[in-house]
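Q: Everything below, folded, please.
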Amino acid sequence: MTPADLLLPLLVVLPLALAMSAFLGALPVRSQVVIALGGLTLTGAGLAATLETLDSELWLGGWAPPLGIAWGFDAPAAALIAMVGLLMALASLTLAAESNHREDRYLWTLWWLLWAALNALLLSRDLFNLYVTLELLALAAVGLVSRSRDDPFHVAALRYLMASLLASLLYLLGVALLYGQTGRLDLALLAEVLEDGPAARLGALAITLGLMIKAAMVPLHGWLPAAHSRASAPVSALLSGAVVAAALMVLWRLWLGPFDALGSLMRETLAGLGAVALVWGGVQALLQSRLKLVIAWSTLSQSGYALMLPALAGSDAWQGIGARGALWLLVAHGLAKGGLFLAAGAVAQRQGHDRLAGLTGSARRQPLAWGVIAIGGLSLVGIPPSGGFVGKWWLLRAALEAELWLLAGVMLTGTLLTAAWLWRLLSIALAPAERSATSLEGGRSAVGILPAMALTALAWLTGLAALLGAAGLALAPPSLDATRLPWLLPALLLWPLVLCASRSATPAGRASGSPPGLTALLALTAAAHLVTLTAGDLFTFYLGTAWLGLAGWGLVWLGSTPGAHRAAAGYLAMMLVAEVSLLLGLTLAWQASPSLAFADLDEAGLPGPALAALGFGLAIKTGAIGVHAWLPLAHPVAPPLASAVLSGLMIKVGLLGGVLLLGDGAAAAGDALVAAGLAGALYGAARGLAQAGPKPLLAWSSVSQMGLATALLGLHLLGSPAALPALLGLVATHSLAKAALFIGSGLLMGSGLFARSAASRALVLGALALPALTLAGVPPSSGLAVKAGMETALNEAALAAWPLTLSGVMTSLVMLRLGWLLWRLEPPAGGTAPPTWLGVALWGLGALAALLPWAWAGVPLAYLAAPGAWLEALLPALAALALGLVLLRAAPLHRRLAWRRWRAQVASRARRLQAGREARRWRWRLRRADAWLMPWPAFGVCLGLTALLLGLAGLA
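A: Modelled structure (predicted):
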């Protein structure tokens, strides 16, 4: 007897003993919970000390199979038993804190029975014992749902019971068929004797249908949303996190064990049904009107990943990356979903309901509960380094290795759908609070929130543990090579300045755009930005960009303009598409090279699909033409300090990724990047000229400058020696200059600034003149060096330089219009001057933007001594000045442009209203489509169609 043989029975005996004591009333609830926690701790510590016996087998009564019953304890069972134990322990604390459940001995009897059934199910290794434990599990779960006050007529519980009984009959039918054919029930022995044939496939079909009903796989899911949403929060946490996971584990053991010899088309059909569940569950979660219903539907979506495992496991079964990814995803999902349901219960108890329409602004009243929902939801989305990310990443690699591109696409789509419903919840919770909102005091308070916080933290710690112990994954330490200095030095200058300005307690600091929470969010953004800039490998770079995207959404959300929330939604949508594309590229790169260090990836050579996926994601991050829609929406509505870092620093991350990743393998895209970049430079400048406000103009100017950067990156890929120095100079120039322009514009536009004297306004306008002239390329600023370097690069590539000259003219016009708009701003009355240090900092940023980039631009300072160079550099600015004077006198043209702009705004508003009506119509149709599946006749039709589909697959 090993220590594991002595400890394993305790996992079942202890909860059974607690169930008996609860039923008899022999122990108070608090004592039961203390005993459960103590037993769980001792058993967990003992099993952890015997990790070498993970593949042990215990024969109950000493009788070996086939006469006896075998229990098995391996890595998958250990992982799920640990997850169930943690979930049970923390949910028990929450359940014990609820006064209306504290004296319900029947509920606590069912509660401990459910724990015993879960542990026994995960340890069982024969078909009939699995049937018995599945029955006990279902009866305990149904009884717990029936004890809820939200299901007074037991409709949800009865529906759960009927579906579970039907599933048990199908499972038992399959067991009878297999036992009649082989005379074996033990899974290991069954795998040895089971032969592929019609009877075996029919038995596997019946068992699979039964388990799909118990796991609520679409379209056999009709019982789950009501049962999980109407049960009390701790019960919902256990049902969603553990009960569904246990049924899926049984399905995995059968299809990776005895059923592995059966037709591969059945496994592929299961994967297809999982893809349908993933998408349908995500769509329905997005459409729900109650908080717990959203979380319940997300369980259906996340479970869809599990059905893909039989098609992705490969010949290594549990040792393959697909199986490890699915297992890690199931564990992380159980922990995160437990935290979500407990937090949702706290919100519902405080508010008196969980209707989303009545939760507007509730995050300000319950920040801890909504923080748990946000963090747990981010794990479900797959933000690194959470457990959800690790599971999805490994599953995605398994799909790509199996060349199942459609499944890989569905996995990435599921990530977007999860992010969509999470964004909807958070946007409701963070919206301005309604005055009529009411809340209920008392109840769960911090006792219920702390277990939820612990569960969500564990969901993230599982990801870190998986990454630290992952075999075949090599990362690199941070890098500070010379190529990164044009990104790093502006960041080290701007982040302290912006953080100090956001913390300023002066009226100037408040008016410069410092809403509540801005400083903390800027600090998080700064940390993510510096991690990204110093990343020595692709994984760390991806991690930093993912968090930058989230932080950027928050910065845009904090804007005070009416369109800030809509712009934040557009920004987040584009960033999520970028992250999905980068994740795909990261996975393909990991296939090509076990080391994700940039130097090793360059040596190994990335395949074309990886370069394409990475390039697309980096293009979105940069705001390149064609995928730039988020930039002119987000930057104008964000607080000025946020706009300064969004435009000055964060959009350059894509350029850094392009320099580090796009090498010789992407040379074929060089011409396309040059053409698109130059077109984007001209288009962005043209749109900037049509803007009526300083911040929208600056946003379109960023589109134009990123077009020039894209063209330089393309020239670098074409092999031009002058392109990279010019690109580095442009990065440094634009970072410092655009940050100064956004901060200064925010100061001039802010309430209560500079009305005391015209001299203070002139001081700020003078500080903004230097970065504006730098961007226009007026000598002796560094803009001259950047333009000269780019012209040299175009000549080296045998390309025409006239688009660059035209871009210089248009950029100069944009800067002239910016100065005109700022000069015409009406200062509000009663203002004060800005703090002296902020004015000095603006002048310093302008001077650095004009001088510092000369160190990287690749043009010698002696170039300034050439009179021809000065004249050539001044011509675009002089032409722009002349053209600007002409346009200034063209009053009819201005009125005509204003009229057209007004008509375009009216048409755009009408299109948005029409799109909103169409979206509501489709929302009603989709919700109605799932309502059609709820009646029992529809359930029967779905069962028949699913059986027919799997049966036809089994005939192949």
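Q: Please count neighbours and contacts with C-alpha atoms only from this point.
A: Fine.
Q: The helix or strand hosting Ala336: what's the following helix or strand?
A: Element membership for Ala336 (DSSP states H and E) is helix 321-351. Per DSSP H and E, helix 321-351 leads on to helix 367-381 as the next helix or strand towards the C-terminus.
Q: what does that next one contact?
A: For helix 367-381, the external contacting residues (Cα atoms under 8 Å, 6 or more residues apart in numbering) are 302, 332-333, 336-337, 339-340, 343-344, 346-347, 363, 386-389, 415-416, 418-419, 422, 426, 429, 449, 452-453, 456, 459-460.
Q: now do stretch 287-294
A: Taking Cα under 8 Å, 6+ apart as the rule, stretch 287-294 contacts 225-226, 228-229, 284-286, 341, 344, 354-357, 421, 425, 923, 927.
Q: Those residues, buried ones only, as a ChimeraX selection?
A: Selection of buried members from these for ChimeraX, criterion 16 or more other Cα atoms under 10 Å:
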select :225,226,228,229,284,285,286,341,344,354,355,356,421,425,923
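Q: hey, where'd the helices end up in the stretch 601-750 of the chain?
A: With DSSP state H, counting those that start in this stretch as the criterion, the stretch 601-750 of the chain has helices at 608-622, 630-637, 640-648, 653-661, 670-689, 694-717, 723-749.
Q: Nearest to Pro3, out of the ones you listed?
A: Among the helices of the stretch 601-750 of the chain, the nearest to Pro3 by Cα to Cα is helix 608-622 (48.5 Å).
Q: Which strands or helices does the closest one pack on?
A: On a contact count with 3 or more Cα pairs under 8 Å, 6 or more residues apart in numbering; DSSP states H and E, helix 608-622 meets helix 564-592, helix 653-661.
Q: List the contacts of the spatially closest residue to Val279 that is not a sequence neighbour.
A: In space, Val279 comes closest to Gly414 once its chain neighbours are excluded; the distance is 6.0 Å by Cα to Cα, 6 or more residues apart in numbering. Neighbour list for Gly414: 278-279, 282, 301 [criterion: Cα under 8 Å, 6+ apart].
Q: Also this sequence, please, to line up against the first:
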Amino acid sequence: MIETLTAWSLPLLVVLPLGLALAAFFGLGSPRRQVMVGLAAIGIALAAAALSLLPQSIGTIAVGGWQPPVGILWRLDVSGALMLGMTALVAGAGSLALLHDPEIQRDRYLWSLWWLLWGGLNALLLSRDLFNLYVTLELVALAAVGLVALSRYDPQGRAALRYLLASLLASLLYLLGVALLYGQTARLDMTLLAEQLDDGGATRLAAVAISLGLLIKAAMVPLHAWLPAAHARARPPVSAMLSATVVAAALFILWRLWLGPFAALRLPLRELLTLLGSAALIWGGLQALLQTRLKLMIAWSTLSQSGYALLLLGLAGSQGWPGSGSTENMATAGALLMLLAHGLAKAALFLAAGAIATAHGHDRLAGLTGSATPLPLAWLAVALAGISLVGIPPTGGFVGKWWLLQAAIAEGRPMIGLSLLLGTLLTAAWLCRLLDLALRPVCAAPASLPRLSPRGEPSQLIARLTQLALGLALLAWLLGPAALLAAGGIRLALPWPDPLGLAFLLPALAIWPLAIGVAARWRAHFPAPDRLLRLLLAAALAHALTLLAQDLLTFYIGVALLSLLGWALVQHHGTPHARRAGAGYLTMMLLAEVAMLAGLALVATTGTDLRFTALAADGMPPLALACLAAGLAIKAGVIGVHAWLPPAHPVAPPMASAVLSGLMIKAGVLGALRLLPEAAGVADWGLPLVTVGLLAALYGALRGLPQDRPKSLLAWSSVSQMGLITALLGLVLLESPHADALSVLLLLVTVHALAKAALFLGTGMLPRTSGTNRRWVLLGMLLPALTLAGVPLTGGIWIKAGMETALDGSDLPSWPITLSGIATGLLMLRLFWLLQRQPTSDANSPALPRGLWLGWWGLGIAAALLPWGWQAAAPMTAHPGDAVLKGMLAPLTALALAGMALPAHRLHARIALHRDAWRRRSERHAHRQARQLRTLGWQLRRADAWLLPWPAFGISLGLLALAMGLASLVPG
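A: You can find the predicted model right below:
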């Protein structure tokens, strides 16, 4: 039965597309009928081929019944089946897109080339004969060149001609290498060739020639001059096919050769190819970041992502090809998954770019500002596909990078690991530049937005391209969980509330509904209110996943998604200040993601059980713990890595600031509590954390005092309060005999979340109210402010008392808590002074339902009363009377200092003068840096332009051939 399935399914994958190409050329049947027949038959053939692989690792068929070395043998292993499946998905989506393009839906020449390309790719992925591979490479190249030439975006055929000449040169080099190998061994089948291949001069020269040919076809730096123009000027479905499958096929053959017959050569040439991969990854990412057109940006991204594929050659070692029956490692599986995820995501990007360009009539980035408003689904597809390319969990790109990073660590190749992480940052940079443009508020006239009739042909094409792009992007996301399930071995836990998670979950249950309710009620008072509401809902779900996570991978998925959504919330208004703050926030969060990804890979190299309970019992490598701690510190805004926090909170909408400061910033604290206290060797971190935390508490309050905006002051207050939390975490790590440290820490996290959410929401409500409502808002903000300052009769006094008790129990001085209380008291007095000076709204005040008013008041009341209940249930100090008396010192001192400073008008004027001068210097410095970056970008783009002329291409090819030749002379 298996042999029968293989005997008819494998030839059908090639014969059917070739037959459809002939039918299209002679006009036999409409394109719609051809697509229906082709998709159905190829789907059946792929399913049959997959079934044939279940009981065995390789399916084979001898073409014409002749066995090698006389005949040609087709082989289908698991990796080949996956590539065929990805090709079928992309080609199927492209076929449906072409059917809805009114300009070309009946172009028989285009359809002939399209089916020819698909059939050639299928034959290429099945072939194991070097000459048969040459024939299929030529077939694919000629069909691809013809499809580019038929595009109206390349009217003079320059991109197609450059592609053709580069492909012909590559084919000549490849054929030269095949001839040399055949002359040495009289064999062309890869399996037989591997058995008879000798490590001689002719064999090495053949390996160099074949590799050079495939590098040109894969557009690897510096032989990439043909790719950007060809991919950018082709029609969107053709660009999707070229980027996702044609380039990937060349890399796939390169893998098969160097992990198959050429593995016996053991040459340093593999190291040179790995270096080329790193160069392509970095150069392509930089050039993508600098482009001014959407499709060119995506095309350059293809060049960058292809660099990941060559990194495999430096990581696979002596391992064979996956599915060939040899021992596999994480590198081969990770690289294959990266190739599959890249194909799906890049196809989605090109189809979505086609929808956007069709709607606007162009793909210039400068003209796409605010495009996410009229085209939300198209840009959602761009975001989902781009996130997979970046490697944010749980996408296929993340799992592939995770496995590659694990292999780099296991093989002791830190430079390859650094290249992986640097490529991640560059991909994130161009994606965020793109999304920032799309999400920016539209300043132009409404007529500049795309206006299409919902029944017109362009609108139908846009809708179909968008739907197909969304489908492929979702498949790129689903590829990650599917790969983890198929691989097995990793032990995870279902998200579930535990006592520690509940301590963070309870304030979230109070704050999230209130923030979402206010956003829904005040829809008319914020830009893009629907998008803001969706972002808050998505962030609430990601936050819930983070709090309920019981294993490291699920927790990392939650905090990574929170970081992306937090960036969207910070830059939501789209003003220059908001965009700069968003860029700073995202930069820091990406550094945190890179650190946590490295830590996750290090943990996974020592064990497969990622549950927090198992990690606590088995321990973690010190370097993994340090990487995870660094990422969590950035997310928590710990002093030293807090640069993102003060600019981010003031520019975000008040509802976003409430959840950012009150809840999302605490994810880093939760991660630290889950990982650090039970880890070995972290007790030595306790005293430094206590010292740094107490200094941060004082520093944050002092930096907040000169601020002249309430939200800026509250942002620095968050830095101060996170300092206190850091100090308490240090006390927990010190293993103090007083168990109060953890209790006080959890209480402070809860009270700070409630109080800061109430204050940020209040600062957003105050400018939009007047009269009696304004006074009620000020009164509602008073209680949480007094609680943060630790004023007696509010619960804050018990938090301060508990911290002093924990410090005394660890033989550490407690007077910094008093200083921090004085500074916080001054900060809250300054806050209300600024609030009183804010202008009263003349417009109609936004109405809030009574439930939301009561909910907002309830946050402040809960923050003030909760510590009293905590003190009654689990006393934090044995002498409450003394604590109350001592607690009066800080607020009274703050009042006295404020009373002395308030009449000092000259001092206030001098501070304001210095503050304004500092701001002007900062703006001049920012403008100077922007000019320098623009100059650097222009120089980088010009540097790549030098590689475009054919003489430069020839020089690059000669230098690369010389380098590869020299590398082949060095013994392995």
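Q: quick one: TM-score?
A: Once superposed, chain against chain, the TM-score is 0.97 (TM-score structural alignment, normalised by the length of the first structure); 948 aligned residues with a Cα RMSD of 1.8 Å.
Q: Go through the contacts of Gly414 of the first structure and name the one nearest Thr587 of the first structure.
A: Leu278 (20.5 Å).
Q: Double-check the closest one against Leu307; I have them as touching.
A: No: Leu278 of the first structure is not in contact with Leu307 according to Cα atoms under 8 Å; the separation is 9.6 Å.
Q: more crowded one of the two?
A: Neighbours were counted for Leu278 of the first structure and for Leu307 using other Cα atoms under 10 Å; Leu278 has more, 31 against 27.
Q: Check the alignment and tell me where the more buried one lands in the second structure.
A: Alignment note (TM-score structural alignment): Leu278 of the first structure maps to Leu281 of the second structure.
Q: quick check, that match in a helix?
A: Yes: secondary structure of Leu281 of the second structure (DSSP: H, G, I helix; E, B strand; the rest coil): part of a helix.
Q: That one and Leu478 of the second structure, how far apart?
A: As judged by Cα to Cα, to the nearest Å, Leu281 of the second structure and Leu478 of the second structure stand 24 Å apart.
Q: quick one, what contacts Leu748 of the second structure?
A: 725, 799.
Q: mind redoing it with 7 Å?
A: Contact partners of Leu748 of the second structure, counting by Cα atoms under 7 Å, 6 or more residues apart in numbering, are Ile799.
Q: Tell me which residue of the first structure matches up with it.
A: With the correspondence set by TM-score structural alignment, Leu748 of the second structure lines up against Leu730 in the first structure.
Q: quick one on the thing from earlier: which one of the helices and strands packed on helix 608-622 of the first structure lies closest to Phe939 of the first structure?
A: Per Cα to Cα, nearest to Phe939 of the first structure of those: helix 564-592, 34.8 Å.
Q: What range does that closest one cover in the second structure?
A: Against the second structure, helix 564-592 of the first structure falls on residues 578-606 (TM-score structural alignment).
Q: follow-up on the earlier one: need the helices and strands packed on helix 608-622 of the first structure in a markdown table (columns: distance to Phe541 of the first structure and mean neighbour count).
A: Listed next are these as a markdown table, based on distance: least, Cα to Cα, whole Å; neighbours: other Cα atoms under 10 Å:
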| stretch | distance to Phe541 of the first structure | mean neighbour count |
| --- | --- | --- |
| helix 564-592 | 10 | 22 |
| helix 653-661 | 8 | 21 |
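Q: I'd like to know which of the ones you listed is closest to Ala898 of the first structure.
A: Closest approach to Ala898 of the first structure among those is made by helix 564-592 (23.1 Å; Cα to Cα).
Q: Tell me roughly how far the closest one lies from the second structure on average.
A: On superposition with the second structure, the mean distance recorded for helix 564-592 of the first structure (mean Cα distance after the TM-score superposition for the first structure) is 1.3 Å.
Q: What of stretch 873-888 of the first structure?
A: Compared with the second structure after the fit, stretch 873-888 of the first structure shows a mean deviation of 0.7 Å (mean Cα distance after the TM-score superposition for the first structure).
Q: Any buried residues in that stretch, and which?
A: So, applying 16+ other Cα under 10 Å, buried residues of stretch 873-888 of the first structure: 873-874, 876-878, 880-881, 884.
Q: Could you give the residue range in the second structure aligned to the helix ranked longest in the first structure?
A: With residue count as the measure and DSSP state H as the assignment, the first structure has helix 891-931 as its longest helix. Mapped onto the second structure using TM-score structural alignment, helix 891-931 of the first structure covers residues 905-945.
Q: Aligned to the residue nearest to Val279 of the first structure, what sits in the second structure?
A: Per TM-score structural alignment, Gly414 of the first structure is aligned with Gly423.
Q: can you tell me the helix or strand for that match?
A: Gly423 of the second structure belongs to helix 414-439 when assigned by DSSP H and E.
Q: Can you get me a residue count around the counterpart of Asp671 of the first structure in the second structure?
A: Using TM-score structural alignment as the criterion, Asp671 of the first structure maps onto Leu687 of the second structure. Neighbour count of Leu687 of the second structure, defined by other Cα under 10 Å: 18.
Q: pretty sure Leu687 of the second structure is in contact with Gly730, am I right?
A: Yes: counting by Cα atoms under 7 Å, Leu687 of the second structure does reach Gly730; the two are 6.1 Å apart.
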